[in-house]
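J.: what would the 3D arrangement of this be:
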Amino acid sequence: MTEPHLDHTAPKALRDIPLSILDLAPITAGSTAAHSLRNTLDLAQHAEKWGYNRYWLAEHHNMPGIASSATSVVIGHVAGGTNTIRVGSGGIMLPNHAPLVIAEQFGTLESLYPGRIDLGLGRAPGSDQLTSRALRRGPGSDGQDFPDRLGELRNYFQPTSGSSMRIRAIPGEGLHVPIWLLGSSGFSAQLAGQLGLPFSFASHFAPDYLMPALDLYRSSFRPSSELSKPYAMIGVNVICADTDEEAQRLATSPYQQFLNIIRGRTGQLSPPVDSMDDLWNLQEQAIVKRQLSFSAIGSPATVRAQLEQFQQTTNADEIIVAAAIYDHKARLHSYELLADAVGIK
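T.: Okay, here's the model as predicted:
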């Protein structure tokens, strides 16, 4: 029996790990999905120039403020407009789809943009229950069959599937599309470890279980043909501006976004405000700040210090950054300042 891999190494320095981007293609108040998707490609093109490692898009449905619902289509849009940066899903919610369809979609993407496509998979619906039913998720499709769906999907990429399976994914069969498992709890962490797959934790909105999940992933890891040792990525909200004060003001947009979520509302990304005091009560403020506690907000020096602390705590192999910033120029500036601050640019 192979012994589990335990990570006893010293924490990697922030400057030594890749930095990536998670984009939800935000639709800002008064704007359109078309404008959002143009901004997504523009950001990806800049990110490639600035040295970011990968650019991921996330599947969400029935959300007026997110334009990346047809995730594989947007991945093709971004990959077609860039040259070297890896592009993928952060993630595809596998219970929403037939594994064969995902294998064909990502086989097509890999055929068009070889060596650049990632397939990150989650088991949440990416939507509310009513929308889940509209996506043809039956009463038994609650994510518990995720390991079976994952196994079926991985089989479609095997080069021997043509002789061993009557149903083949073409394109897809025989192609190497790196599969990541994504999660905010221990389920996907342990499964990723047991299968020897890379793992990404959604600490940018669910930080409470981060350390137990990383420990579970690393302790349950079994080397595979994909990885010889664990590879863990963490999500961090980063809003970087010329001053701490300006960054804190920009951060009121994601604060409003999460405030609406805990109130059961959806909407487009709101512009920043000078103060949140009149928008939330003390209990709501505490909930939002807790959910977004894995955030680095401030000037380049402040953000770098916060990220170094996160890195020292988690010993992550990679950091993926989300930035819900209302103004596109300010969002570009934030990512450029970040690239300079951590030394990838």
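J.: all contacts plus neighbour counts: C-alpha atoms, from now on.
T.: Will do.
J.: enumerate every residue touching the most centrally placed residue in the chain.
T.: The residue lying closest to the centre of the chain (CA atoms, centre = their mean) is Gly90, at 3.6 Å. Gly90 sits next to 22, 56-59, 119-121, 182 when contact means CA atoms under 8 Å, 6 or more residues apart in numbering.
J.: 10 Å instead, please
T.: Gly90 makes contacts with 21-24, 55-59, 71, 118-122, 180-183, 200, 202, 320, as judged by CA atoms under 10 Å, 6 or more residues apart in numbering.
J.: how about the secondary structure of it?
T.: strand (DSSP: H, G, I helix; E, B strand; the rest coil).
J.: now swap in Tyr217 and tell me
T.: From three-state DSSP, the assignment for Tyr217 is helix.
J.: so it makes contact with Leu182?
T.: No - using CA atoms under 10 Å as the test, Tyr217 is too far from Leu182 to be in contact (11.4 Å).
J.: what touches both of the two?
T.: Counting by CA under 10 Å, 6+ apart, the common neighbours of Tyr217 and Leu182 are 188-189, 192, 198-199, 232.
J.: most neighbours, which of these?
T.: Among those, Ala189 has the most neighbours (other CA atoms under 10 Å), with 30 neighbours.
J.: just the ones of the contacts of Gly90 in strands?
T.: Among those, DSSP state E puts 21-23, 55-57, 118-122, 180-183, 200, 320 in strands.
J.: only the buried subset of those, as a PyMOL command please.
T.: In PyMOL, this line selects whichever of the ones in strands among the contacts of Gly90 come out buried by 16 or more other CA atoms under 10 Å:
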select buried, resi 21+22+23+55+56+57+118+119+120+121+122+180+181+182+183+200+320
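J.: the structure of the following sequence is requested for comparison with the preceding one:
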Amino acid sequence: MIDVPLSALEVAMVQSGAPAVETLRDTATFAQELERLGYHRIWYAEHHHSPAIGAFPPVVLIAHAAASTSAIRLGSGGVLAPNHAPIMLAEQFGTLAALHPDRVDIGIGRGPGTFDESIARALRRGAGPATDAEYQADVAAILAFLVDEVSLGALPEPWLLASSTAGAALAAELGLPIALAHHIRPENTQAALERYRAGFTPSRWCERPRVLVCVETVCAETEEEAARRAGPMNVVKAGLLKGISDIPFPTPEEAADHTFTAPEREALAGFRAQQAHGSPKAVVNRLAQLADETGADELLLTTPVYDLQDRLRSYELIREHSNGMTAR
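T.: Predicted coordinates:
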């Protein structure tokens, strides 16, 4: 039984051979369906210059989804602080929160959102990667500017995204709820949690440690079908293992014809074992295990599969087989 709320991270994968605008159009349907299923929140990730992931600004997707839903929480998972002026993020998310009270989150992350160094520099107007000090200053400035936006009404709920003990330490110092990227660096999850809980200082944003864990989740009626649906993302991951970041998101049929090397198969199997793939029973049991192991207050499911209906079916199956799942 899963006794914590379940939410979704929408990465907006762009299907091979299809225009990105089709993925963009799907986001409203996705939000409406997850609201119908009773999921707690949807977050949108910031990415740039990738053939596999749409370069759709989270703030725009939040506004679009909010206009077509009425209750589900919406936010960034995350918006990347080094790419934006802190005051602009505070104004954008403050406005969204005023328009949609008690529904908007601002999840703040550090990475550039791209593997292309020229694009990363373009996002920062020629500057190199943010230093630790610059990132910490940016996060503090965003929080300060958010307070200035309180005249608009309800504030967005701030979260700090982290995949390391350094990010966890910053979240603890600032008294922010933390969203752990278990779907990216599962090997860091437990150490980051320990650092966060040990160093947490209460703040106006959060009175106690509050943990959200993001998990890659692919659920289908059978183990074999779940593996088929996970195939396209496996091709993309295999490319990343070799430093290749410009691989389009293939169809399941194209992925089935792809030849993986033995080291790639081993690496992918090791990663998959840390996530939640398979039949409904296997996925629900794994999610319950992760919630128990991490003490998470909430699980954020990311499902990078090719077809919108297959993606929605994954969320639907989990809902159907999680009788004890906490709703909104």
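J.: among the shared contacts of Tyr217 and Leu182 of the first structure, which lie within helices?
T.: Counting by DSSP state H, these place 188-189, 192 in helices.
J.: may I see these arranged in a markdown table, with distance to Leu259 of the first structure as well?
T.: Shown next, in a markdown table, are these (distance: CA to CA, whole Å):
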| residue | distance to Leu259 of the first structure |
| --- | --- |
| Ser188 | 27 |
| Ala189 | 28 |
| Ala192 | 32 |
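J.: whichever residue in the first structure pairs up with Pro280 of the second structure: neighbour count?
T.: Matched by TM-score structural alignment, Pro280 of the second structure corresponds to Pro300 in the first structure. A count of nearby residues for Pro300 of the first structure, using other CA under 10 Å, gives 25.
J.: and Pro300 of the first structure, what does it touch?
T.: 239-244, 247, 306, 334, 336-342.
J.: which one of the residues you listed sits closest to Leu292 of the first structure?
T.: Using CA to CA, Ile239 comes nearest to Leu292 of the first structure of the contacts of Pro300 of the first structure, at 11.9 Å.
J.: that closest one reaches Tyr326, doesn't it?
T.: No - here Ile239 of the first structure does not reach Tyr326: they are 11.0 Å apart, not a contact under CA under 10 Å.
J.: alignment lookup: Ala316 of the first structure to the second structure.
T.: Using TM-score structural alignment, the partner of Ala316 of the first structure in the second structure is Ala296.
J.: give the contact list for that match.
T.: Contacts for Ala296 of the second structure (CA under 10 Å, 6+ apart) come out as 4-5, 179-180, 193, 209-214, 290.
J.: which position in the second structure aligns with Leu214 of the first structure?
T.: Residue pairing (TM-score structural alignment): Leu214 of the first structure is matched to Leu193 of the second structure.
J.: where does its match fall, secondary structure wise?
T.: In this structure, Leu193 of the second structure sits in helix 189-199 according to DSSP states H and E.
J.: which elements pack onto that helix?
T.: If you count contacts as 3 or more CA pairs under 10 Å, 6 or more residues apart in numbering; DSSP states H and E, helix 189-199 of the second structure packs onto strand 157-162, helix 165-174, strand 178-180, strand 211-219, helix 280-294.
J.: recalculate using a threshold of 7 Å.
T.: Applying 3 or more CA pairs under 7 Å, 6 or more residues apart in numbering; DSSP states H and E, one finds that helix 189-199 of the second structure contacts helix 165-174.
J.: give the aligned range of the helix it packs on in the first structure.
T.: Using TM-score structural alignment, helix 165-174 of the second structure pairs with 186-195 in the first structure.
J.: what does the matching stretch contact?
T.: Residues outside stretch 186-195 of the first structure that contact it (CA atoms under 7 Å, 6 or more residues apart in numbering): 181-183, 198-199, 213-214, 216-218, 220-222, 224.
J.: and stretch 240-257 of the second structure, by the same measure?
T.: Stretch 240-257 of the second structure is contacted by residues 14-16, 50-52, 115, 228-229, 231-233, 235-236, 239, 306 when judged by CA under 7 Å, 6+ apart.
J.: in ChimeraX, select just the buried ones from the residues you listed.
T.: Per 16+ other CA under 10 Å, the buried members of the contacts of stretch 240-257 of the second structure correspond to this ChimeraX selection:
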select :14,15,16,50,51,52,115,228,229,231,232,233,235,236,239,306
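J.: tell me the one of the contacts of stretch 240-257 of the second structure nearest Thr69 of the second structure?
T.: Here the nearest of the contacts of stretch 240-257 of the second structure to Thr69 of the second structure, counting by CA to CA, is Val14; it sits at 22.9 Å.
J.: doesn't Thr23 make contact with that closest one?
T.: Yes - between Val14 of the second structure and Thr23 there is a contact at 5.9 Å, judged by CA atoms under 7 Å.
J.: next, count neighbours for Ser228 of the first structure.
T.: Ser228 of the first structure: 13 surrounding residues under other CA under 10 Å.
J.: just tell me what Gly239 of the second structure corresponds to in the first structure.
T.: The equivalent of Gly239 of the second structure in the first structure is Asn260 (alignment by TM-score structural alignment).
J.: let's verify the residue nearest to that match when sequence neighbours are not counted: helix, strand, or coil?
T.: Sequence neighbours aside, Thr266 is the residue nearest to Asn260 of the first structure in space, at 6.2 Å (criterion: CA to CA, 6 or more residues apart in numbering). At Thr266 of the first structure the chain is in coil, as set by three-state DSSP.
J.: distance of Thr266 of the first structure relative to Pro64 of the first structure?
T.: 7 Å (CA to CA, to the nearest Å).
J.: do a quick rundown of the helices in the second structure.
T.: 20-37, 58-67, 86-99, 117-123, 132-148, 165-174, 189-199, 223-241, 252-256, 262-273, 280-294, 308-320.
J.: the second one aligns to what range in the first structure?
T.: Under TM-score structural alignment, the match for helix 58-67 of the second structure in the first structure covers residues 71-80.
J.: returning to what we had before: can you put the helices of the second structure in a markdown table and add distance to Leu155 of the second structure?
T.: Output for the helices of the second structure, formatted as a markdown table (distance: least, CA to CA, whole Å):
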| stretch | distance to Leu155 of the second structure |
| --- | --- |
| helix 20-37 | 22 |
| helix 58-67 | 15 |
| helix 86-99 | 6 |
| helix 117-123 | 27 |
| helix 132-148 | 7 |
| helix 165-174 | 17 |
| helix 189-199 | 24 |
| helix 223-241 | 36 |
| helix 252-256 | 42 |
| helix 262-273 | 37 |
| helix 280-294 | 28 |
| helix 308-320 | 29 |
